[in-house]
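Colleague: Next come a sequence and a model predicted from it.
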Amino acid sequence: MTTTSAKLLKLALPLIETHGFTREALSLSALSLPTPLVHPLPDASVTALFGAGDDACRTLVHAWLDDAKCRMRKEATESVGMGDVLKARLRSNEPVLKHLPEAFALLASSSSLPLPLLPVDPAPIVKHAAEVSNQACWIVHRNARESSWYTRRASISAIYLAAELHQLTSSKTAPAFLDSLLENADHAEKALDETALFASYVWKSWRGIVKSSGVLV
């Protein structure tokens, strides 16, 4: 990625709240340069810098996810509890909450087909949750080396994904819902037998939310 495209991506992040994870947000970012352009970037320039079609939107989604992880780390430096760290990450979702179903539909879709004529791949969503879990566990247990810590990461990943799902349907109660999952993590895992089953259940619920947004069939 060039220095110019990196700068434009950063400038596009505040535009997501009003313009979503769109090529338009990337185009308008040029108006916020230190020496702003007179007009937004032409579509050909957006393609050249960020990718064709929905690939440019996916580039913006990934940039936003990276930025959210950085903010989680900064906001949670004084926190010692897993709940505090994950709530810091959930707060990053709040300004763009209405756009998240489309963002995750973009991640879960094949770049070879346009939305909504596409297969759904859960791997990018699972990877997103795993990256949040990895960083959260490192912040809270940065000196841990026990094998149980790695098992805990899988549990935290599923729990965070469930909390994000809940946030889409009830943003005000998401923090309390997260706390309830963390407090009863062991019980939840035993009831579902395996963390993998929990993750599968959460993914099916996530897919239902994304489909209801109208961007997946």
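Modeller: Structure's in. What do you need? Residues are numbered from 1 along each chain as shown.

Colleague: drop to CA atoms for contacts and neighbour counts, all remaining ones
Modeller: Will do.

Colleague: The chain: helices as residue ranges?
Modeller: 3-12, 16-19, 23-28, 43-50, 54-75, 82-93, 100-107, 123-140, 147-169, 174-183, 185-191, 195-212 (DSSP state H).

Colleague: Quick test: name the residue nearest the centre of this structure.
Modeller: Nearest to the mean C-alpha position of the chain, counting by Cα atoms, centre = their mean, stands residue 65 at 5.0 Å.

Colleague: Could you report the distance from that residue to residue 58?
Modeller: 10 Å (Cα to Cα, to the nearest Å).

Colleague: Identify the contacts common to these two.
Modeller: Overlap of the contact sets of residue 65 and residue 58 (by Cα atoms under 8 Å, 6 or more residues apart in numbering) is empty.

Colleague: ok, back up a step: what's the distance between the residue nearest to the centre of the chain and residue 100?
Modeller: Computed as Cα to Cα, the residue 65 to residue 100 distance reads 11 Å.

Colleague: and residue 88, what does it touch?
Modeller: 71-72, 75-76.

Colleague: 6 Å - rerun?
Modeller: residue 72 (Cα atoms under 6 Å, 6 or more residues apart in numbering).

Colleague: can you check residue 163 too?
Modeller: Taking Cα under 6 Å, 6+ apart as the test, what residue 163 contacts is residue 178.

Colleague: do the one 10 residues further on as well
Modeller: Contact criterion Cα under 6 Å, 6+ apart gives no residues in contact with residue 173.

Colleague: try it again with 8 Å
Modeller: So residue 173 contacts residue 167 (Cα under 8 Å, 6+ apart).

Colleague: Let me know the distance separating it from residue 97.
Modeller: 14 Å.

Colleague: Equivalent analysis for residue 56, please.
Modeller: 20 Å.

Colleague: ok, and here's another one to check against it:
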Amino acid sequence: MTTTSAKLLKLALPLIKNHGFTRETLSLSALSLPTPLANPLPDASVTALFGPGDDACRTLVHAWLDDARRRMKEEAIEKMGMGDVLKARLKSNEPVLEHLPEAFALLASSPLLPLPLLPVDPAPIIRHAAQVSNQACWIAHSDSSWYTRRATISAIYLAAELHQLTSPKTAPEFLDSLLENAEHAGKALDETALFASYVWKSWRGIVRSSGVLV
């Protein structure tokens, strides 16, 4: 990634709240440069810097996820527990919560997939949860038992994030219940299996019209 594209990606992040994970957001980022351009980036420049079509949007999603993990690390305090760490990460979702279904659909779709036989690729979503889990385990290092349970933490976080999309106010309590109760932790593993189905339904009602799935 060039210095220019990295700089524009950083400037695009605050714009996601109002414009979503879109090529428009990347285009408008040029207006936030220290010496701003007179006009937003033309579409050809967005393609040249970030990729064609939805690839540019996926680049923005990945940049936002990377930034959220970075902030989770930077804002952590000494002896922060696992629950507090994961709730801090969930809080990062709040400003862009309405756009997250589309973001996850972008991650789970790919022009390389043999549509319509394989409309969902869960691997990027699972990778996202694993990265959050690894970062959280590193931050909450005071409890070494979490290191051997990273897969469970990934599943718990993903279940809580899914819950957050439909019930934001109760997501922290839902997360606590999963962490505190072994039976609930097992339930989290079951609930994450429903994620692909959720994304598919979200595409029908929210994302199909945006062109993510045609």
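Modeller: Yep, that arrived. Fair warning: this is a prediction, and the values are worked out from it, not measured in the lab.

Colleague: Quick one: closest of the helices of the first structure to residue 113 of the first structure.
Modeller: helix 54-75 (9.1 Å; Cα to Cα).

Colleague: which residues are contacting that closest one?
Modeller: Contacts of helix 54-75 of the first structure (Cα under 8 Å, 6+ apart): 9-10, 12-13, 21-23, 26, 46-47, 50-51, 85-86, 88-89, 92, 103, 106-107, 111, 114, 132, 135-136, 139.

Colleague: next one: stretch 136-150 of the first structure
Modeller: Contacts for stretch 136-150 of the first structure (Cα under 8 Å, 6+ apart): 73, 76-77, 79-82, 85-86, 153.

Colleague: give the contact list for the most far-flung residue of the second structure relative to its centre.
Modeller: Ranked by distance from the centre of the second structure (Cα atoms, centre = their mean), the top residue is residue 38, with 31.2 Å. Taking Cα under 8 Å, 6+ apart, we find residue 38 of the second structure in contact with residue 31.

Colleague: mind running it again at 10 Å?
Modeller: 30-31 (Cα atoms under 10 Å, 6 or more residues apart in numbering).

Colleague: and what of residue 192 of the first structure?
Modeller: For residue 192 of the first structure, the contact set (Cα under 10 Å, 6+ apart) comprises 198-199, 201.

Colleague: What lines up with residue 154 of the second structure in the first structure?
Modeller: Aligned by TM-score structural alignment, residue 154 of the second structure pairs with residue 157 of the first structure.

Colleague: pretty sure its match contacts residue 132?
Modeller: Yes - if you go by Cα atoms under 10 Å, residue 157 of the first structure and residue 132 touch, sitting 7.1 Å apart.

Colleague: State the distance from the aligned partner of residue 32 of the second structure in the first structure to residue 142 of the first structure.
Modeller: Residue mapping for residue 32 of the second structure onto the first structure gives residue 32, with TM-score structural alignment as the criterion. For residue 32 of the first structure, the distance to residue 142 of the first structure (Cα to Cα) stands at 38 Å.

Colleague: Comparing these two, which residue is more hemmed in?
Modeller: residue 32 (14 against 10; other Cα atoms under 10 Å).

Colleague: Leaving out sequence neighbours, find the closest residue to the more buried one.
Modeller: Distances taken as Cα to Cα, 6 or more residues apart in numbering put residue 11 closest to residue 32 of the first structure, at 6.5 Å, once the chain neighbours are dropped.

Colleague: Spit out the contact partners of the one you found.
Modeller: Contacts of residue 11 of the first structure (Cα under 10 Å, 6+ apart): 5, 25-26, 28-33.

Colleague: out of these, which is most surrounded?
Modeller: residue 26 (33 neighbours).

Colleague: picking that back up, now list the buried members of the contacts of helix 54-75 of the first structure.
Modeller: Among the contacts of helix 54-75 of the first structure, those buried by neighbour count (16 or more other Cα atoms under 10 Å) are 9-10, 12-13, 21-23, 26, 46-47, 50-51, 85-86, 88-89, 92, 103, 106-107, 111, 132, 135-136, 139.

Colleague: quick revisit: pipe the contacts of residue 11 of the first structure into a markdown table and attach distance to residue 212 of the first structure per row.
Modeller: What follows is the contacts of residue 11 of the first structure, written out as a markdown table (distance: Cα to Cα, whole Å):
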| residue | distance to residue 212 of the first structure |
| --- | --- |
| 5 | 33 |
| 25 | 24 |
| 26 | 26 |
| 28 | 29 |
| 29 | 30 |
| 30 | 33 |
| 31 | 34 |
| 32 | 34 |
| 33 | 37 |
